[in-house]
Each structure stands twice: as structure tokens, then as C-alpha cells.
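Engineer: Okay, structure incoming, though there's no sequence with it:
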């Protein structure tokens, strides 16, 4: 404190975070965004995400957490791919197709446009 005295008291351990049982893995359609510097890296990224979904490196990751992290916490690189999914199984199926280099109806892949090629659009 201001007079040179600091103190604190721990009354009890913080409660463990409650597991949200109301958030099932099967849910409405969601989009999982992936991006890489080079298009050849996208299948490798898909393989890594499949490993995380299977729990190869520890507990299996929750789909909402994975989607949020990829959408908001990763840098958006030029080569992009989006997977539309409604369950862990449908996501794994689409990522397996990406990993094999095959087309899939719920996978959209493209390259981000350069700043010079963008045009201003007014929408009312």
C-alpha cells in the first residue's frame, strides 16, 4: 500500500469452472476458417486440425473453441479455405478431403485479393 504495507488473504480456493452440458457438439451449421501463406500448406493445416479433433495431443478440442480461435486469434493469410460443418464427423470428413487434395461440397477455397484490386462498394 501507500505506507509500505501490503497484505492479502486467501479465504478459499476458487471454484472449478462448470462444464457447459447444454452445448452439444451437434449444432447448427458453422464455418471453420483456415488460411496459409502458400496453398500447399492448407492440407497440412487440415491434417493438424484433424489430429487436434481426435485428441492426439491431449484432450480433444471443442468445436466452438476451435472455430473461435481460428477466426479471431490467428492471422488471416492470403490463401484461405472455409469448411462448413454441423458436427465433429462432418468437419472431419471435409478436412480429410482437404488433406487428400480432393474437392468437397462444403469446402470453399480461394485467395485473398490484393489491396489494389479491391473496389469501393456502397450498400444502402
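Structural biologist: Structure received. Not measured: the values here are computed from a predicted model.
Engineer: Every contact and neighbour count from this point should use C-alpha atoms.
Structural biologist: Will do.
Engineer: who touches whichever strand or helix holds residue 97?
Structural biologist: Assigned by DSSP states H and E, residue 97 falls within helix 88-100. Helix 88-100 is contacted by residues 25-26, 42-44, 46-47, 50, 53, 63, 83-85, 103-104, 106-107 when judged by C-alpha atoms under 8 Å, 6 or more residues apart in numbering.
Engineer: Mind checking which of those are in strands?
Structural biologist: Among the contacts of helix 88-100, the residues falling in strands (DSSP state E) are 83-85, 107.
Engineer: Taking the residues you listed, tell me the two that lie furthest apart.
Structural biologist: Distance extremes for these: the farthest pair is 85 and 107 at 9.2 Å, using C-alpha to C-alpha.
Engineer: here comes the other one, which I'd like you to weigh against the first:
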């Protein structure tokens, strides 16, 4: 379905020649696609649902929405702008998530202090590279935090607050709690989905602060 959004064309339904007679297809606008159908952009965002059903009873569902159309930067506004990595990051990814986790709250603060020291020793490190490493190369523990920032100053401010045990508009914290086996399986699906959100945000998506904060809270408490 992601490719269908990209190419603006819906594929035909696989392995179905004749619609089932157990469904009243005359009601509503739902129908099987026996042939590919064009799916062009309109004034409203296109959305699609994807479901997966496991034999053990674990089901997963996700709703995909097309990303906003990319806007070309104004030539006059960017003619004299420096071509630094920080400027490019701020223009293409308004909010960058740095995610941390540890076994205890004290260790979580220690993770924040360690990342602060790393940033001080390597000031030229790209914010998105740090976010990608934290999202894909680190283990996941019970105590979690997400630091959100549109630039390095905001990210460092959130890290300092986290290291000091203080609240900050740039930081979301939470703890994952043990649940029943079946619920825990569903939780892992949610965590993987939100982790994927973190990776996509570090690449090129234009996430709003409200949406990023909501995803961060979901990850921190899942």
C-alpha cells in the first residue's frame, strides 16, 4: 500500500476472481479490485488500512496516510543560507527524536549524561545520525525517555533536564510495565511500529511536534 500511495495506483486484489456471496456488495461503496485502479492525489489526504491476522490470535492493524507534498524552498530565501548539516536538518526534519532507555531511572539519567558528554566531544555529529543509532542500535529497557528537538540546542536542553531529573517540554518519559503474555505480544508490535516511526522521522518525514510527542508518549509507556 505504501507503493500504491507513491505510484498513485491501487493494485488488483490478489487470488480473488469472484467476490464472495456472503457479503452484500450492494450496500456501501466497498468492492474488490479486479483490475488496477488509479488513485491520484486530491485536496484530501489519501489513507489506507493494513491488517495482519496471526494464527495464535495476535492481530495487528495500521492506518497509513500520505505524507504532505514536499515544498520547494524559496530561491531568494535560501540563496545566502549556509549549506551546513544543521540547516539542512532543521529544514527537512522539524522534530528529531532521541530515544533512550535503561533498567532504572538513575541509569536513564546516566544515559542522558553520557549522551551529553558525547555531544560535547563530537559537536559536528549530525542529529539525525544520533537519532538513527539510538533507534536501531540500542537495547530496550523498562525506563524510557524521548527527547524531541528541532535543533541541537533544544535536544541538549532536553538532555540536561533528563539528566537532572527535571521535567521539560522537550522530554517525554515513561515506564513499560509487565502485562499478560498475549498483551505483551501486542505491545511488542506497537513498540516496533513506534520505533519505525523514530527511524522514519530521522530520515525525511515532516512530523509535527504534536504528532511526534504523541508517538513518543506511546513508545515511552508501551
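Structural biologist: That came through, no problem. Just so it is clear, the structure is predicted and the values come from calculations on it, not from any experiment.
Engineer: Go ahead and flag the most central residue of structure 2.
Structural biologist: For structure 2, residue 197 is the residue whose C-alpha lies nearest the centre (C-alpha atoms, centre = their mean; 1.6 Å).
Engineer: List the contacts of it.
Structural biologist: Contacts of residue 197 of structure 2 by C-alpha under 8 Å, 6+ apart are residue 215.
Engineer: where's residue 96 of structure 1 relative to residue 106 of structure 1, distance?
Structural biologist: Distance, residue 96 of structure 1 to residue 106 of structure 1, by C-alpha to C-alpha, to the nearest Å: 12 Å.
Engineer: How about residue 68 of structure 1?
Structural biologist: For residue 68 of structure 1, the distance to residue 106 of structure 1 - C-alpha to C-alpha - is 19 Å.
Engineer: what does residue 96 of structure 1 align to in structure 2?
Structural biologist: Aligned by TM-score structural alignment, residue 96 of structure 1 pairs with residue 160 of structure 2.
Engineer: what about its match, distance to residue 203 of structure 2?
Structural biologist: Distance check for residue 160 of structure 2 against residue 203 of structure 2: by C-alpha to C-alpha, it reads 25 Å.
Engineer: So those two - more neighbours on which side?
Structural biologist: residue 160 (20 against 16; other C-alpha atoms under 10 Å).
Engineer: In structure 1, mark out all the helices, start to finish.
Structural biologist: For structure 1, applying DSSP state H gives helices covering 41-54, 63-72, 88-100.
Engineer: Quick one, which of these gets closest to residue 119 of structure 1.
Structural biologist: Using C-alpha to C-alpha, the helices of structure 1 put helix 63-72 closest to residue 119 of structure 1, at 24.1 Å.
Engineer: what number of residues lie near residue 24 of structure 1?
Structural biologist: The tally of other residues near residue 24 of structure 1 (other C-alpha under 10 Å) stands at 11.
Engineer: Show me what residue 148 of structure 2 lines up with in structure 1.
Structural biologist: Match for residue 148 of structure 2 (TM-score structural alignment): residue 84.
Engineer: any idea how far residue 52 of structure 1 lies from residue 95 of structure 1?
Structural biologist: Taking C-alpha to C-alpha, one finds residue 52 of structure 1 at 12 Å from residue 95 of structure 1.
Engineer: cool, and residue 114 of structure 1?
Structural biologist: 27 Å.
Engineer: likewise residue 46 of structure 1?
Structural biologist: Remark: distance between residue 46 of structure 1 and residue 95 of structure 1 (C-alpha to C-alpha) = 5 Å.
Engineer: quick one: which of these two has more around it?
Structural biologist: Using other C-alpha under 10 Å as the criterion, residue 46 of structure 1 and residue 95 rank with residue 95 on top: 26 against 21.
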